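K.L.:
what's the 3D shape of this:
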Amino acid sequence: MTALEAPAPLPREAMTARQLARRTRLLEAVVEIVTEVGPQALQMREVAERSGVALGTAYKYFRSREQLLAAALAEWQQPLWARMSSVSRSPGADTGELVSAYLRRALRSFQRNPNMGALMVLMQTSTDPDVVETLAEMGTQSSALMEQMLVGLPAEAVPHVGRGLEAVLMNSVTALVTGRATLDEALERVEGVARLLLAGANAS
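P.N.:
Predicted structure coming up:
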């Protein structure tokens, strides 16, 4: 039986508090293992052992290794998105400063944990339907955050500026974690593009 032929995992909204706690332990174990050895070396059995969740039970939450990796990446990014969402709702928040803070925080988080950056790159190239679905959900969250941060721009420019910022950030994360750019070079790249995008949007 392939991963796609396996029964669909239990939806998060249908989980009990105890089940949600098990799911969280699984994701935390994935982040720990990826941080230590990288995404390619992760095995479901090790995740089960480290999380204290039986292997058979783990498959009730995630039907494949790839789905588990994608969910762990999404969970790992939640604190940054939550922080920036909160800051962007502050009265008088400056768009340029918000964007710069977000890009810097994102790049520095991947610089501190390059294996999570490697996981991001790996997931972006995956054709696994579960991964594609998770990335689409992450994209929806990212777009919503961009709309909050870019609220001062002309409405018609926001989607284009948001996509441009997301693209340069992904490009810079890839360069950073593959050793083709230092943190300073990656920061200079994303902030330079951000300035041009914001200036162009404001001038339109």
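
K.L.:
only C-alpha atoms for contact and neighbour calcs from this point on.
P.N.:
Noted.

K.L.:
need the contact list for Ala6.
P.N.:
With contacts defined as Cα atoms under 8 Å, 6 or more residues apart in numbering, Ala6 is in contact with Arg63.

K.L.:
quick one: secondary structure of it?
P.N.:
Three-state call for Ala6 (DSSP: H, G, I helix; E, B strand; the rest coil): coil.

K.L.:
Here is a second sequence; please produce its structure as well for comparison:
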Amino acid sequence: MMPVTSGAELPMSTESMTAGQLGRRRRLADAVIEMLEQTEPDRIKMKDVSQRSEVALGTLYRYFPAKQQLLAAAMQEWNNRLLHKLDTERAAPRVADGATVCERVLALHRREMRAYQRGPHFARLEIELYSSTDEYVIETLDQRAAANRAALFDLMDGVPPELARVASLAIGGTMLTALALWTSGRISFAEALRNVEDVIRLVLPEE
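P.N.:
Reported below is the predicted structural model:
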């Protein structure tokens, strides 16, 4: 388990970065994402990220003073790529027109869950980040949650706002719990997916 980093120095703001600095920051995130495809979060070392990204270790620490912050930034980038991919797939002709809200939300979360199935280390990192007290990590979690809610609300067009809000809370909480139980070996992936699907059908009955 990664240590919490409460009180740690904050990462360099992207708003103050030059184009070259933003490029190096992207290489760091790319390196972590590539490593997470094969390696558990706890086994990722800052020096290995530096070598893989070809960004000097001292520069890495200027951008991200704590490892947990680097992993959170990489997870945010991974989430953004996943949302973009899911949005593209949803817009593709193969997505049936006239699907109900429940069917659209089910399709979205099935694809999200299968992305975690293909990359279980991302799921483990997701759970670990939620135990952090680091200000920057919490900020990235909030930003990701907002982006994910926006994607979900887009699928729930026409649903009363209060129902959409409650549905978002219920689905998000169930998904996080399902990932935690699956990554700890307490339930199978099939059970984790079924838990999420059951809650979606409960809060968004098919018409």
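
K.L.:
Mean per-residue distance, stretch 161-171 of the first structure versus the second structure.
P.N.:
Superposing on the second structure and averaging over aligned pairs (mean Cα distance after the TM-score superposition for the first structure), stretch 161-171 of the first structure comes out at 0.8 Å.

K.L.:
The biggest helix by length in the second structure packs against which elements?
P.N.:
Counting by DSSP state H, the longest helix found in the second structure is helix 67-91. On a contact count with 3 or more Cα pairs under 8 Å, 6 or more residues apart in numbering; DSSP states H and E, helix 67-91 of the second structure meets helix 19-36, helix 101-118, helix 120-129, helix 135-155.

K.L.:
What's the match for Phe110 of the first structure in the second structure?
P.N.:
For Phe110 of the first structure, the equivalent position in the second structure is taken to be Tyr116, counting by TM-score structural alignment.

K.L.:
which ones are touching its match?
P.N.:
Applying Cα under 8 Å, 6+ apart, we find Tyr116 of the second structure in contact with 122-123.

K.L.:
one step back: can you redo the helices and strands packed on helix 67-91 of the second structure as TSV with distance to Arg81 of the second structure?
P.N.:
Shown next, in TSV, are these (distance: least, Cα to Cα, whole Å):
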stretch	distance to Arg81 of the second structure
helix 19-36	11
helix 101-118	11
helix 120-129	13
helix 135-155	12
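
K.L.:
Could you name the stretch from these that's closest to Leu204 of the second structure?
P.N.:
Leu204 of the second structure lies closest, by Cα to Cα, to one member of those: helix 101-118, at 5.4 Å.

K.L.:
That closest one vs the first structure, mean deviation?
P.N.:
Averaged out, helix 101-118 of the second structure is 1.2 Å away (mean Cα distance after the TM-score superposition for the first structure).

K.L.:
quick one on the thing from earlier: and the helices and strands packed on helix 67-91 of the second structure, which is most packed in?
P.N.:
helix 120-129 (a mean of 20; mean count of other Cα atoms under 10 Å).

K.L.:
Figure out how far that helix is from the centre of its chain.
P.N.:
9 Å (Cα atoms, centre = their mean, to the nearest Å).

K.L.:
In what element of secondary structure is the aligned residue in the first structure for Val199 of the second structure found?
P.N.:
Superposed on the first structure with TM-score structural alignment, Val199 of the second structure falls opposite Val193. Here Val193 of the first structure sits within helix 183-203, counting by DSSP states H and E.

K.L.:
and that helix, what other elements does it pack with?
P.N.:
Taking 3+ Cα pairs under 8 Å, 6+ apart as the contact cut, helix 183-203 of the first structure packs with helix 95-112, helix 158-177.

K.L.:
Centroid-nearest residue for the second structure?
P.N.:
The centroid of the second structure falls nearest to Asn79 when counting by Cα atoms, centre = their mean (4.2 Å).

K.L.:
What is the aligned counterpart of that residue in the first structure?
P.N.:
Under TM-score structural alignment, Asn79 of the second structure pairs with Gln77 in the first structure.

K.L.:
and the gap between the residue nearest to Leu107 of the first structure when sequence neighbours are not counted and Gly38 of the first structure?
P.N.:
Of all residues not flanking Leu107 of the first structure in the chain, Val173 sits nearest, at 6.5 Å (Cα to Cα, 6 or more residues apart in numbering). According to Cα to Cα, to the nearest Å, Val173 of the first structure and Gly38 of the first structure sit 16 Å apart.
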